[in-house]
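Engineer: from the sequence below, what's the structure:
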Amino acid sequence: MGNQASDYHRGEMDIHEQAATYAAFGKMTKWGSLAIAVALTFFTLLFCTPAGFIGAAGTAVVLAVVGILALREKATPAH
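Structural biologist: The predicted structure is shown next:
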């Protein structure tokens, strides 16, 4: 029983691929959510309100620009 604890090795796996997959999934989720929100806004305004195509397209473009500005990667300060 006593020497089983010495057989444990912590953190020897290379997890770069898993970390890259996790980061890619997060980015796809973030940008995909923005695309869905823009599409839903456009089609809702187009078909369910008297805004028409120009109003729906203008609102969708504004939402897309605000979303891109809010969701883009922030610059990390270098040390």
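Engineer: hey, let's count contacts and neighbours off CA atoms from now on
Structural biologist: OK.
Engineer: what's downstream of the lengthiest helix in the chain, the next helix or strand?
Structural biologist: Scanning the chain for the helix with the most residues, using DSSP state H, yields helix 16-48. Following helix 16-48 in sequence order, the next helix or strand is helix 52-71 (DSSP states H and E).
Engineer: for the comparison step, fold the sequence that follows:
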Amino acid sequence: MDDRSHFGDQTQDVVDHERTYHAFSVLVRWSMLAIGNTIFWLTLWFASPAGFLGATAAALATFVIGYIILVRHEEKQPLNVWTEGR
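Structural biologist: Next up, the predicted model:
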């Protein structure tokens, strides 16, 4: 059943729902990245000897890694979940 023909035609409501869910998913990923990175930065700044500059450098590095893992991968996915290769 790789052809997915048993799902039938997509209506506009289904496509709108998929796009809304995709936008919500991206929003949640950005929120997770921002909140987690802020907590990491504040913890390093105030609760470790790293200080402001050390905490900022580490937070920037983890933000870039988190962006690559959490956000960038999903943004490249097509909005239509039934397309080939998804």
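Engineer: and the TM-score between these chains?
Structural biologist: TM-score of the superposed chains, computed with TM-score structural alignment, normalised by the length of the first structure, equals 0.72; 69 aligned residues with a CA RMSD of 2.7 Å.
Engineer: quick one: the longest helix of the first structure to the second structure mean distance?
Structural biologist: Averaged over the aligned pairs, helix 16-48 of the first structure sits 0.8 Å from the second structure after superposition, using mean CA distance after the TM-score superposition for the first structure.
Engineer: that helix to helix 52-71, inter-axis angle?
Structural biologist: 150 degrees (axes from the mean of the first three to the mean of the last three CA atoms, to 10 degrees).
Engineer: I'd like to know which elements helix 16-48 of the first structure is packed against.
Structural biologist: In this structure, helix 16-48 of the first structure makes packing contacts with helix 52-71, judged by 3 or more CA pairs under 8 Å, 6 or more residues apart in numbering; DSSP states H and E.
Engineer: packing partners for the helix it packs on?
Structural biologist: Using 3+ CA pairs under 8 Å, 6+ apart: helix 52-71 of the first structure touches helix 16-48.
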